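>>> Starting from these lines, generate the structure:
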Amino acid sequence: MTISELQHTAGTIVLAGAGKMGGAMLTGWLAGGLDPARVVVIEPMPSAEITALVARGVRLNPPEAAAAEVVILAVKPQMFREAGPALKPWVSDATLVLSIMAGTTIASLQQVVGGAVVRAMPNTPAAIGRGITVAVPAANVSAAQRTLTDALLRATGAVEWVDDEALMDAVTAVSGSGPAYVFLLAEELARAGIAAGLPEALATKLARHTVSGAGELLRLSEQPSAILRQNVTSPGGTTAAALSVLMGTDGFQPLLERAVAAATARSRELAK
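Here you go, the predicted model:
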């Protein structure tokens, strides 16, 4: 099933939480041909963009609930225990429950809302259709529900499936939180350029274009990232001088290992 084929499926799709990630997913579904009249959005503080979708047929915060085909949980993990009971009327044993909440386990989801649960972790490039999501299904998720989940998630980018839920904490640390690491790289590269004498506007533009352009080259190239790095590096040149610092004992590798380990640990804490 592709995203465009969602229009041929039956049943209501409930989106609980229409913030940046939930909103990005909804935009992708509607762009792919999903009938807005099939969509229910539960969001206590909807943005103007979400409110405007009511004119297209999306139902916003309806007073009554009935079992839906799919319920997508996109609320903040810290709010889930409080919000869960209000969402339970939308869920039957046959409902696909798709969670994109960090650190919230399949067992917790089954306990609070029930249904056939898929736990997933997208990332913010989903807003431009360039995200990547990793998903893990509960044992009671059918093949058809897994196919439907795949179509819903592909509205915002690539999808990978795993069978071991324990991997999701590291997934969260690498791809879920990863865009922030890249944005920090652009931020600090610009700051370093300013320190080297560049005007702020020029340093910022150079950093943004360098990070985004290198990312696009990495996406389009079939070569490993290490080869792409080596292609930029002439022996004894300026890049080699910089890399001798970045790849030193206090460089990128140990720093990122500590960062990912910290994010992984925090994801595990959220599950408690």
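>>> make it CA atoms for all contacts and neighbour counts henceforth
Noted.
>>> sec struct for the residue of the chain most remote from its centre, please.
Distance from the C-alpha centroid of the chain peaks at G236, with 40.1 Å (CA atoms, centre = their mean). At G236 the chain is in coil, as set by DSSP: H, G, I helix; E, B strand; the rest coil.
>>> List the contacts of E200.
A190, R191, G193, I194 (CA atoms under 8 Å, 6 or more residues apart in numbering).
>>> Which of the residues you listed has the largest number of neighbours?
The most crowded member of the contacts of E200, judged by other CA atoms under 10 Å, is A190 (23 neighbours).
>>> give me every residue that touches that residue.
Counted by CA under 8 Å, 6+ apart, A190 has contacts E200, A203, T204, K205, L206, A207.
>>> Likewise for L98?
Contacts of L98 by CA under 8 Å, 6+ apart are V70, V71, I72, L73, V117, V118, R119, A120, T149.
>>> Assign the second one to helix, strand or coil.
Yep, that's V71 we're talking about. strand.
>>> What about it, how many residues nearby?
Around V71 there are 27 residues (other CA under 10 Å).
>>> One more sequence to fold, the one below, so I can look at both together:
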Amino acid sequence: MTRHITFIGAGNMASAILGGMVDSGYSREAITASSPDESQLAALHERFGIQTTTSNVDAVKQADVVVLAVKPQLMKDVCTELHGTVQDTRPLIVSVAAGIPADALERWLGGDLPVVRCMPNTPSLVGSGACGLFANPRVDADQRDLATTLLGAVGLVEWVDEESLLEAITAISGSGPAYFFLVFEALEAAGVKLGLPADSARRLALQTAAGAARMAQQSDQSPERLKRNVMSPGGTTERAVHCLEDAHLRQAFLEATDACAQRAREMAEEFGNR
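Next up, the predicted model:
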């Protein structure tokens, strides 16, 4: 039986997930999106052929799954609006909002509901996402599989048994694309300094990153071993890597991810106490 899925919010992440579902063969008739922005809804209907409405309450009445894809600062008001309806219909709640604990979502929605929190990342917009998922104790095996199908439509899915580990996922994959974009910036600038045209430096940096990622995904060797395979003794790569090590690149990543995880914990406390 096809489950009806409603998206509250029609922004980029909702569009990416529902688009991935449609592309993978999920029934368009079983997907609804709700938003106060009629232009967003019109674009989604035109592109994917799904149902749309400006009423959140109407949207969730027939839903087996409700995907909460609104900004964190709006989440409490949205959940309060949906409280009465979801207490009657008992759907699976899936939240893609950063920083809001599952128990806060459940409390705002009236309690005793199955809730899945997920931490997606922006490459989901191009079908290459990485998403961490956590389920509260009221999520059954079938609902867990459904959440995997939902988020798996736009990339890799990793479940964690402790909600606090979503902070680590935020630090590694949630915020991780920005780290790589920073590296792309730095390589492009270095290429320009060495005499390359900016557009050539950018293309070379991006293709090199894409190729390295693909090699790492397809190889049974560790990243450390793959790195060593490129480093001839006394060669150019060895000297470059030693420069990066001497600049304490590893420590910089440790400090950056620690700072990111700490901010995720602070956000959870801020939103969860509302």
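>>> Overlay the chains and give the TM-score.
Here the superposed chains carry a TM-score of 0.90, computed using TM-score structural alignment, normalised by the length of the first structure; 262 aligned residues with a CA RMSD of 1.9 Å.
>>> hmm, back to that, now check the second structure for the residue matching the residue farthest from the centre of the first structure.
Residue correspondence to the second structure (TM-score structural alignment): G236 of the first structure is matched to G234.
>>> how close does its match get to V86 of the second structure?
65 Å (CA to CA, to the nearest Å).
>>> lining up the contacts of A190 of the first structure with the second structure, which overlap?
By both residues aligned by TM-score structural alignment, their matches' CA atoms under 8 Å, the contacts of A190 of the first structure still in contact after alignment to the second structure are E200, A203, T204, A207.
>>> so where's the longest helix in the second structure?
helix 249-272 (DSSP state H).
>>> which other helices and strands contact it?
helix 102-108, helix 165-169 (3 or more CA pairs under 8 Å, 6 or more residues apart in numbering; DSSP states H and E).
>>> Could you rerun that using 10 Å?
helix 72-89, helix 102-108, helix 165-169, helix 176-193, helix 236-246 (3 or more CA pairs under 10 Å, 6 or more residues apart in numbering; DSSP states H and E).
>>> Return the residue of the second structure aligned against G32 of the first structure.
In the second structure, G32 of the first structure lands on S24 (TM-score structural alignment).
>>> re the thing from before, mind listing what's buried in the longest helix of the second structure?
T257, D258, C260, A261, R263, A264, R265, M267, A268, F271, G272 (16 or more other CA atoms under 10 Å).
>>> and the match of G236 of the first structure, how far is that from V67 of the second structure?
54 Å.
>>> Please apply the same query to G176 of the second structure.
23 Å.
>>> These two: who's more crowded?
V67 (26 against 17).
>>> what's near enough to touch the residue mapped onto the more buried one from the first structure?
Counting by TM-score structural alignment, V67 of the second structure lines up with I72 in the first structure. By CA atoms under 10 Å, 6 or more residues apart in numbering, the contact set of I72 of the first structure is 13-17, 22, 25, 41, 96-101, 117-118, 149, 152.
>>> I'd guessed A259 of the second structure sits against A171; true?
Yes. A259 of the second structure is within contact range of A171, at 8.2 Å (criterion: CA atoms under 10 Å).
>>> Find the residues that touch each one of the two.
F253.
>>> Now render the buried residues of helix 249-272 of the second structure as TSV, adding distance to D103 of the second structure.
Output for the buried residues of helix 249-272 of the second structure, formatted as TSV (distance: CA to CA, whole Å):
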residue	distance to D103 of the second structure
T257	25
D258	24
C260	22
A261	19
R263	19
A264	16
R265	14
M267	14
A268	11
F271	11
G272	8
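>>> Nice, that's everything, thank you.
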